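K.L.:
Model the structure of this input:
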Amino acid sequence: MRGNTRRLLPGRLEHADIRTGLRWKLSAAIALVGALVAIALSLVVHNAARVSMLDNARDLADQRLQLAQSIYDRPGRRPAPATFKIDDPTLPAALREKVADGRRATFVTDHPGGVPDIWAAMPIKGGHVLSLHTHFTDRSTDILKDLDQALVIGSIAVVLGGSALGVLIGGQLSGRLRKAAAAANQVAKGESNVRVRDAIGGVVRDETDDLARAVDAMADALQQRLEAERRVTADIAHELRTPVTGLLTAAELLPPGRPTELVLDRAKAMRTLVEDVLEVARLDGASERAELQDIVLGEFVARRVAAKDPDVEVRVVHESEVTTDPRRLERVLFNLLANAARHGKPPIEVTVEGRVIRVRDHGPGFPEALLAEGPSRFRTGSADRAGRGHGLGLTIAAGQARVLGARLTFRNVRPAGAPAHIPAEGAVAVLWLPEHAPTNTGSYPMLPQQVPQQGK
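P.N.:
Okay, the predicted model is just below:
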């Protein structure tokens, strides 16, 4: 089950993805919107307060100007207070033009970064101009500064509160989506009893629930199609068993000769294919159960391999006694050896170390599709499709390993430190037998992760 693998040229980059959590994206969006709204409202409030204070100051200046006019118009013409001037030469031109038209008016002179000036002027007897010049009061300036400070603090509080709210809401949504993704991955691995809607939980219904229901519906539809395909495959193989057996029996009655040998060879190959398809169908149905026995693993493997192919080297590094199904273990071992002989190159080596069996060849290695997705029926990854198998050998080996409660992994051997585009120097299939035998329900404890020991 080998083939040419797709290689990446040195220095070539496939994709560069930047992954950011949903909660932080939502928090950043809320914080940005909150900051923009806070800035806009702060500017509006600041300008409105400033305009209101200036209008009050202008009204006050106008009232004082009218009071000064009443004093000036009295008999005896008392002198105006010191803050009032007659024919002030520094009077702004725009205000002077309005007074020239015979109107009483006020005017504000802004200074960059400074306190604005308040002007008020009106025409009086004799063609003179009575004017008042004051500054924006310190109290009003202090009020504006306090208002600006309050607006800044309020804006910061809005941004921080919005960010916290975004993290909270985004965290809840992100958690539901992560649960949905984890459940969907379990469904993708073949756990048909997992429901995405039940996994995300929650009382409030939102779009996440719609997505979960859609995934559950899709998983159910795919499961039904897979079950239908399995039934069809099993039915076809079962129906073919009888005529193929009859064909093989009839071929054995033919007179000896080269044509008879060819017919027998093809008939046996067809019978093997039918039996393999039936075995895959049984394994897919999860109805197989292991018949357990206690065996000495190294001795068992050495004896079976020697009977199958004396040229295969068997090395027992560490002997151990295991409880397993010898018939199914032999089936897995023989399929791995057959795959190595068909697609690899000699020498083929089998190593037994404790509960671990390794089968290695020195061929071109496993194809990338098998390493990424595992064995698949009727897919060999081989460029030569004629007479090179149907991809059922490793599929059966993986299925029998599941019945044994074992774990079957595949990898390629490359020189230490070699880049990915360097061709492999062989393929290794590793069978990890469990520490505890599978139960009568087919379940088994998960293999613990081995932590490498630090050297002393």
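K.L.:
CA atoms for contacts and neighbours, from now on please.
P.N.:
Fine.
K.L.:
which residues in the stretch 251-400 of the chain form helices?
P.N.:
Counting by DSSP state H, counting those that start in this stretch, the stretch 251-400 of the chain has helices at residues 258-284, 297-308, 326-343, 368-373, 392-403.
K.L.:
What ranges does the stretch 51-200 of the chain have for its strands?
P.N.:
84-86, 105-109, 117-124, 128-135 (DSSP state E, counting those that start in this stretch).
K.L.:
highest average neighbour count across the ones you listed?
P.N.:
Among these, strand 117-124 has the highest mean neighbour count (mean count of other CA atoms under 10 Å), at a mean of 23.
K.L.:
by how many degrees do that strand and strand 128-135 diverge?
P.N.:
160 degrees (axes from the mean of the first three to the mean of the last three CA atoms, to 10 degrees).
K.L.:
What sits closest to Asp62 if chain neighbours are left out?
P.N.:
Computed as CA to CA, 6 or more residues apart in numbering, the closest residue to Asp62 that is not its neighbour in sequence is Ala120, at 6.0 Å.
K.L.:
same question, Asp117
P.N.:
Among residues not flanking Asp117 along the chain, His135 sits closest, at 4.6 Å (CA to CA, 6+ apart).
K.L.:
Return the residues in contact with that neighbour.
P.N.:
Val115, Pro116, Asp117, Ile118 (CA atoms under 8 Å, 6 or more residues apart in numbering).
K.L.:
Let's compare: structure for the following, please.
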Amino acid sequence: MRLALPQWAGTLAVKAAVFITVMCCALAALLGILVHVSVTNQTVGQARELTLSRLEDATAAFEAGDTLGPHVGLDPPGLPRSLRDLALAGDRGTMVADRQGRPTMWAAGPADDERVLAVEVDYSQQARTIEGLDRAILWSSGLAIGATLLVGAFAVTRVTRRLHATARVARRISGGDLDARVDDPRTKDPTRPQDEVAAVAVALDSMASSLQSKLLAEQRFTADVAHELRTPLTGLHAAAELLPPGRPTELVRDRVAALRTLTEDLLEISRLDTGRERVELDSEPLGALAERVVRASGTQTEVVVVRDVVVETDRRRLERVLGNLVANAHKHGRRPVVLTVDGPVVTVRDHGEGFPDYLIAHGPQRFRTEGGAKGHGLGLTIALGQAEVLGARLTFSNAVDGGAVARLTLR
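P.N.:
Down below sits the predicted model:
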């Protein structure tokens, strides 16, 4: 089972902060252990040398029959049993142990076959020194970690801020704003070091410029083709009207009409691509407008008004959107086709095979077909473009029990 991490756990800043913290803690722990071990060994070594030196002096005095000094005795109380056993075995040794609540360094050696000569030295000062050192290590490590985190957070935040700016520009480009650019200051000054974020910004700006040039070229080509076709098609239409009645004439006129419709659609798409379309708002009862669109389409489309509203919209563009949706439902779906008005939401549904997966996922694309299926032409592309001009939202889906569903949500 995969555990879902919280959203903040995936950010670069948090990951960098965790990495810096872990590395600082590991480094502080390693240095602290090394310093602690080194100072402790040195302190204990000095105390052991002092205690053993006093033990030698006490042993010499005991063998000479002199009076033993303070903190020296034969089998004194409090002597650790393990150290006493070591001395009875003929060896000398030292040990730190608590005596009456105070740390004491003991040194013991054999006095005779049954007794042990021992020396005790107060170890409190050395213990306090080691404790103070440990506290200093902890405090200095905490300060070092905090300072490193602040500096690291500042450095990482500068990088992530630039990355977020680059991501925002990428989202603007994907949303259709082809003029958006990162314009990272580092990329404009060759004397400044160029890091990876600057390289990404340059690549994104270059990609956006290239994409904008190609799209503009495509838009110009579409507009030029449509304009060039308009003149000969007008003459062709006039010539077709002069042909004598008959089946061949009907076929010619039908194809000429189809070419004129395609040319007008291309011109409309080219105008939508330029982004210069302006709406002319007026108050319109949505139910009456829907019924008018259906009557104009000349199709058998059922209109269901669940809740009628008056909307502020461009009547001509809205009729164009609904007319294209109804025409597409009859052309590519199956009857019955139902247009439903429910407040500011208009739904057009047929009972055919439904929209292809690519159209639901990515929206209508000009003349695209997949798997040998018949394409959707330009009708849905124009409907989507006009909906965007109106500020409406047009979505495509398939009904659970079959059929394509186009839903237009007005403001």
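K.L.:
Off-centre distance for the helix or strand hosting His237 of the second structure?
P.N.:
Element membership for His237 of the second structure (DSSP states H and E) is helix 196-241. On the basis of CA atoms, centre = their mean, to the nearest Å, helix 196-241 of the second structure sits 34 Å off its chain's mean C-alpha point.
K.L.:
quick one: it to the first structure mean distance?
P.N.:
Mean deviation of helix 196-241 of the second structure relative to the first structure after superposition (mean CA distance after the TM-score superposition for the first structure): 2.4 Å.
K.L.:
orientation of that helix relative to helix 247-274 in degrees?
P.N.:
Using the same axes, to 10 degrees: helix 196-241 of the second structure against helix 247-274 is 150 degrees.
K.L.:
Okay, buried residues for stretch 424-433 of the first structure please.
P.N.:
Within stretch 424-433 of the first structure, the residues scored as buried using 16 or more other CA atoms under 10 Å are Ala424, Gly426, Ala427, Val428, Ala429, Val430, Leu431, Trp432, Leu433.
K.L.:
Provide the contact partners of that stretch at residue level.
P.N.:
Residues outside stretch 424-433 of the first structure that contact it (CA under 8 Å, 6+ apart) are 336, 344, 355-366, 401, 404-415.
K.L.:
Can you select the buried ones among those residues for me in PyMOL?
P.N.:
The buried residues among these can be selected in PyMOL (16+ other CA under 10 Å) with this line:
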select buried, resi 336+344+355+356+357+358+359+360+361+362+363+364+365+366+401+404+405+406+407+408+410+411+412+413+414
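K.L.:
circling back to that earlier point, mind giving me the packing neighbours of the helix holding His237 of the second structure?
P.N.:
helix 124-174, helix 185-188, helix 247-274 (3 or more CA pairs under 8 Å, 6 or more residues apart in numbering; DSSP states H and E).
K.L.:
repeat that for 6 Å
P.N.:
helix 247-274 (3 or more CA pairs under 6 Å, 6 or more residues apart in numbering; DSSP states H and E).
K.L.:
with the first structure superposed, average distance for the helix it packs on?
P.N.:
Looks like 2.3 Å for helix 247-274 of the second structure (mean CA distance after the TM-score superposition for the first structure).
K.L.:
And that helix, what does it pack against?
P.N.:
Counting contacts by 3+ CA pairs under 6 Å, 6+ apart, helix 247-274 of the second structure packs against helix 196-241.
K.L.:
Next, the angle from the helix it packs on to helix 124-174.
P.N.:
Taking the same axes, to 10 degrees, one finds helix 196-241 of the second structure and helix 124-174 inclined to each other by 10 degrees.
K.L.:
coming back round to it: can you lay out the buried residues of stretch 424-433 of the first structure as CSV showing secondary structure and distance to Gly257 of the first structure?
P.N.:
Converted to CSV, those look like this (DSSP: H, G, I helix; E, B strand; the rest coil; distance: CA to CA, whole Å):
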residue, secondary structure, distance to Gly257 of the first structure
Ala424, coil, 43
Gly426, coil, 40
Ala427, strand, 40
Val428, strand, 41
Ala429, strand, 40
Val430, strand, 43
Leu431, strand, 43
Trp432, strand, 46
Leu433, coil, 46
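K.L.:
Now for those residues: which two are most distant?
P.N.:
Farthest apart among these by CA to CA are Ala424 and Leu433. That separation is 26.2 Å.
K.L.:
where's the residue nearest to Asp117 of the first structure relative to Ile86 of the first structure, distance?
P.N.:
According to CA to CA, to the nearest Å, His135 of the first structure and Ile86 of the first structure sit 18 Å apart.
K.L.:
Ser192 of the first structure now?
P.N.:
Ser192 of the first structure is 97 Å from Ile86 of the first structure, by CA to CA.
K.L.:
do Ile71 of the first structure as well
P.N.:
From Ile71 of the first structure to Ile86 of the first structure the distance is 13 Å (CA to CA).
K.L.:
Also Arg266 of the first structure?
P.N.:
126 Å.
K.L.:
what does Ala237 of the first structure give?
P.N.:
In terms of CA to CA, Ala237 of the first structure sits 118 Å off from Ile86 of the first structure.
K.L.:
try His15 of the first structure
P.N.:
From His15 of the first structure over to Ile86 of the first structure (counting by CA to CA), the distance is 80 Å.
K.L.:
looking at the strands of the stretch 51-200 of the first structure, which is closest to Thr395 of the first structure?
P.N.:
strand 105-109 (89.4 Å).
K.L.:
Can you tell me what Ala329 of the second structure aligns to in the first structure?
P.N.:
Superposed on the first structure with TM-score structural alignment, Ala329 of the second structure falls opposite Ala340.
K.L.:
Could you find the closest non-adjacent residue to its match?
P.N.:
What sits nearest to Ala340 of the first structure in space, not counting adjacent residues and going by CA to CA, 6+ apart, is Asp361, at 5.9 Å.
K.L.:
Verify the stated contact: the one you found with Ile348.
P.N.:
Yes. With contact defined as CA atoms under 6 Å, Asp361 of the first structure counts as touching Ile348 (4.5 Å).
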